[in-house]
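A.B. asks: Test case, fold it:
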Amino acid sequence: MLTRNAYSLADLSLSAVFRRKWPSIYEALQDSRPQQQKLMQLYIKQMPTQSRPLLAGDHTAWSRPDAVTLQERTIEHNSATVPGNKPITIGQGYSTIAWIPEDSGSWALPLRHERISSWENPIQKATWQLQQVCEHLPTRPISVWDSEYGCAPFVLKTANIRADILVRLRSNLCLWGAPPPYSGKGRPRKHGEKFKLNEPSTWSQATQSIKLNHSKLGRVKVSLWSNLHFRKTATRPMSLIRVERLNEQGNLRVSKPNGTKKSRNPCGLSSLQLFL
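C.D. replies: Below is the predicted model of the structure:
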């Protein structure tokens, strides 16, 4: 009654008669247990329908090594460790799927942000979240994922989800091409030639390759390979995209893709891959 322009709980807590301030606001949110499914549907209604939405999924670790009474602590990967130590920590893991509304900038709308329990793994949680989001989207989205999800289990679990997936691959992985035609003898082959990402001698001829000038990256070459698969996903063919930055003479200028901090690729093989 005393706060005329209270558009949120934060505005209400600034009222002169609201003595408890911020702590009670957090306590109220914790006790209210808002329905995540309804919140997600409300967020989706704010998204425009003129174009395909871009979703981003990731697994984030929250390090809590000293919170010995915290329930459900798990072993999490942590890259910010002391040199010489193992990149792990004790804490909690969270899985997030967010809508990316802009081509540039860091603003995003989290559609689902949930704890990964001790009986789940990041791939299981991300698959379930992606399924929940796609069931309420009016158009087929494009979702982007880090190299943690560039594996056969993620491909198999997302096979029936109505979404296109763009995921980064580690350079030490091995893919397989399409099998040759059946010879009529014995069991039909499931795999073709081996395609090792860190051995260019095993690469087949690219299906398509283009060169273009990017406003920020300069001269860029993009190559596409079709009908590749993991050994355990022979029934799920996919396409591989390689991005190279070139100098003015057309030679390789950068040994790995710009901004891919987790990519360890001496051959400049980008870990971008589009599942169709």
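
A.B. asks: Please make it C-alpha for all contacts and neighbour counts, starting now.
C.D. replies: Will do.

A.B. asks: Is Arg236 in contact with Lys190, as I believe?
C.D. replies: No - using Cα atoms under 8 Å, Arg236 is not in contact with Lys190; the gap is 11.3 Å.

A.B. asks: mind listing the helices in the chain by residue range?
C.D. replies: Counting by DSSP state H, the chain has helices at residues 9-13, 21-32, 36-45, 122-134, 152-157.

A.B. asks: could you measure Arg168 against Val144, distance?
C.D. replies: Between Arg168 and Val144 the distance is 8 Å, computed by Cα to Cα, to the nearest Å.

A.B. asks: next up, for comparison:
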Amino acid sequence: MHDTGHAGALGDLSGFRIAFYQCLTGRADALFELTDAVLCADGPVTSLAELSLAAEHRRGHGALYDAINYGSIEVDRLRTTLAGLPLPRAADGRIVLAVDVSPWLRPDAACSPDRLFCHVYGRSRSASQLIPGWPYSFVAALETGRTSWTAILDAVRLGPSDDTTAVTATQLREVVGRLIDAGHWHQGDPRILIMADAGYDVTRLAFVLADLPVELVGRIRSDRVMLRPAPPRLPGANGRPRKHGGVFTLANPDSWHAPDRTTHTDTTRYGHAQAQAWDRLHPRLTHRGPWLDHEGELPLVEGTVIRLQVEHLPGDRDPKPVWLWSSVTDATVELVNLLWQAFLRRFDLEHTFRLLKQTLGWTRPKLRAPESADRWTWLILAVHTQLRLARPNIEDHRRPWEKPVTQPRRLTPARVRRGFRNLRSTTTRPAAAPKPSRPGPGRPLGSTNRHPALRHDVGKTIKRDLTLEQHQSRTA
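C.D. replies: Modelled structure (predicted):
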């Protein structure tokens, strides 16, 4: 992040607090003080009711729940505000974005609609589970170097009728558009890098976003089969020209040809790292999944395949090669190094998810309505943004067993949060004082609930109009 000085950083923080308050159009004072309670609470957030006891929250727990359930936030305006803040950049000055999904697990909330089966990892390395919950797709800007900081720019909840690839493409298109409108990218600047982990159809994303100044990098499975470009057509040859060339099987070294680029880098964390790059390889596309409704002949989406092999991993684990596919073609040695190093920075987003869940209490509330969950999610994102803006002005309040940090930029988000209460008195506080009121009568004593909540199914409840066979026969 560019250092604007302590005064400039404090001005950015105060300006964001005012802009964030203006985005709150219903129960604004209660919602704003709730974010201050999350920022200044002692220790991790365990429940919403406990936040009402913080000194920064001058209202009761009833007003807190009323704000979460019935307040309103202008989300589009808040997204524009986040895009206008200073952004971290890579070593060469370009913007690096990461996209990933993190679930809010609600296995026992049978009365909560729009739940999906979310893939989570079990305690053992090979164990995985599918647990009902609300999956959220996040887009964040990454910093350079080893850090636990990211700049979250957007969050979208995935519903039962949503196609993950289509929602991600729309989300990335809107985020990039807001960054361009905010002046973070101009004509002639290096293209924006977008990092995606395994599970994303990075080829489809590269095809849909081809009109934007972006380059996609995604991890692919080690059992994938890629194809080389078709060889030149010989003079006088008859028949239909070939569309694909030879097979490039990732798991079979005998099918590889000599790499177009090979780099060697000595790292402090992984030892010696070797990256081999093969240019202009493409997958074989079929009319399935996101390509089901594609009209006409399927395109050839060429890119660069990168095989990254490191010497060792933390914890003395056996290092396995990582395969990446990038939409970049004719990549230089310097660009190949930048691509795999930027992809490793994508894992910084996992630290952000851990902070949101374990420290800021993103998934702690037992909310029934998904709209309330969206509202609470955006409040947590506003909290995280304020921590990022407050980083240059926070003094380290370390525990006796923690190592001292001399540079504020090296403070973790949790340690910045410890000192936010002292900084809050120097920033703007637009929330008005509460007015005296009386609680409502509530349900009469001894009466029972005659309107039980509806129970909702879990999973993809929206089916396609046509089966795959019917769709193929119709388009034939």
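
A.B. asks: TM-score for this pair?
C.D. replies: TM-score of the superposed chains, computed with TM-score structural alignment, normalised by the length of structure 1, equals 0.80; 254 aligned residues with a Cα RMSD of 3.0 Å.

A.B. asks: List the contacts of the closest residue to His351 of structure 2 other than its chain neighbours.
C.D. replies: Spatial nearest neighbour of His351 of structure 2, excluding adjacent residues (Cα to Cα, 6 or more residues apart in numbering): Ser148 at 5.6 Å. Residues counted as contacts of Ser148 of structure 2 (Cα atoms under 8 Å, 6 or more residues apart in numbering) are 348-349, 351-352, 412-413.

A.B. asks: hmm, which of the residues you listed are the buried ones?
C.D. replies: The neighbour count (16 or more other Cα atoms under 10 Å) marks 348-349, 352, 412-413 as buried among the contacts of Ser148 of structure 2.

A.B. asks: and those, which of them are in helices?
C.D. replies: Going by DSSP H, the helices hold 348-349, 352, 413 from the buried ones among the contacts of Ser148 of structure 2.

A.B. asks: hang on, the earlier thing: distance of the residue nearest to His351 of structure 2 from Arg388 of structure 2?
C.D. replies: With distances taken as Cα to Cα, Ser148 of structure 2 is found 11 Å from Arg388 of structure 2.

A.B. asks: repeat for Trp256 of structure 2
C.D. replies: If you go by Cα to Cα, the gap between Trp256 of structure 2 and Arg388 of structure 2 works out to 45 Å.

A.B. asks: More neighbours: which of the two?
C.D. replies: With neighbours defined as other Cα atoms under 10 Å, Trp256 of structure 2 and Arg388 compare such that Arg388 has more, 21 against 14.

A.B. asks: Just to check, that one is in contact with Arg415?
C.D. replies: No - using Cα under 8 Å, Arg388 of structure 2 makes no contact with Arg415, being 11.4 Å away.

A.B. asks: What's the match for Asp31 of structure 1 in structure 2?
C.D. replies: Aligned counterpart of Asp31 of structure 1 in structure 2: Tyr70 (TM-score structural alignment).

A.B. asks: tally of neighbours for its match?
C.D. replies: For Tyr70 of structure 2, using other Cα under 10 Å, the count is 12.

A.B. asks: Lys125 of structure 1 too?
C.D. replies: With other Cα under 10 Å as criterion, Lys125 of structure 1 counts 19.

A.B. asks: residue in structure 2 matching it?
C.D. replies: With TM-score structural alignment defining the correspondence, Lys125 of structure 1 maps onto Val167 in structure 2.

A.B. asks: for Asp163 of structure 2, what are its contacts?
C.D. replies: With Cα under 8 Å, 6+ apart, Asp163 of structure 2 has no contacts at all.

A.B. asks: now swap in Ala151 of structure 2 and tell me
C.D. replies: Here Ala151 of structure 2 is in contact with 87-88, 140-142, 385, 388 (Cα under 8 Å, 6+ apart).

A.B. asks: mind checking what it lines up with in structure 1?
C.D. replies: Aligned partner of Ala151 of structure 2 by TM-score structural alignment: Leu109.

A.B. asks: before we move on, what about Thr385 of structure 2?
C.D. replies: So Thr385 of structure 2 corresponds to nothing, using TM-score structural alignment.

A.B. asks: helices or strands up against the host helix or strand of Thr385 of structure 2?
C.D. replies: Per DSSP states H and E, Thr385 of structure 2 falls inside helix 370-390. Counting contacts by 3 or more Cα pairs under 8 Å, 6 or more residues apart in numbering; DSSP states H and E, helix 370-390 of structure 2 packs against helix 5-23, helix 28-40, helix 61-70, strand 150-157, helix 413-418.

A.B. asks: Adding distance to Asp181 of structure 2, write these out as TSV.
C.D. replies: Converted to TSV, those look like this (distance: least, Cα to Cα, whole Å):
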stretch	distance to Asp181 of structure 2
helix 5-23	18
helix 28-40	27
helix 61-70	31
strand 150-157	14
helix 413-418	29
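
A.B. asks: Please name whichever of these is nearest to Trp185 of structure 2.
C.D. replies: strand 150-157 (15.2 Å; Cα to Cα).

A.B. asks: The closest one versus helix 75-83: what angle between them?
C.D. replies: Compare the direction of strand 150-157 of structure 2 with that of helix 75-83 by axes from the mean of the first three to the mean of the last three Cα atoms, to 10 degrees and you get 160 degrees.

A.B. asks: Val176 of structure 2 matches what in structure 1?
C.D. replies: That one, Val176 of structure 2, aligns with Cys134 by TM-score structural alignment.

A.B. asks: any idea how far Glu120 of structure 1 is from its match?
C.D. replies: 21 Å.

A.B. asks: again with Thr158 of structure 1
C.D. replies: 16 Å.

A.B. asks: So for the two, which residue has more residues nearby?
C.D. replies: The neighbour comparison of Thr158 of structure 1 against Glu120 (other Cα under 10 Å) goes to Thr158, with 19 against 10.
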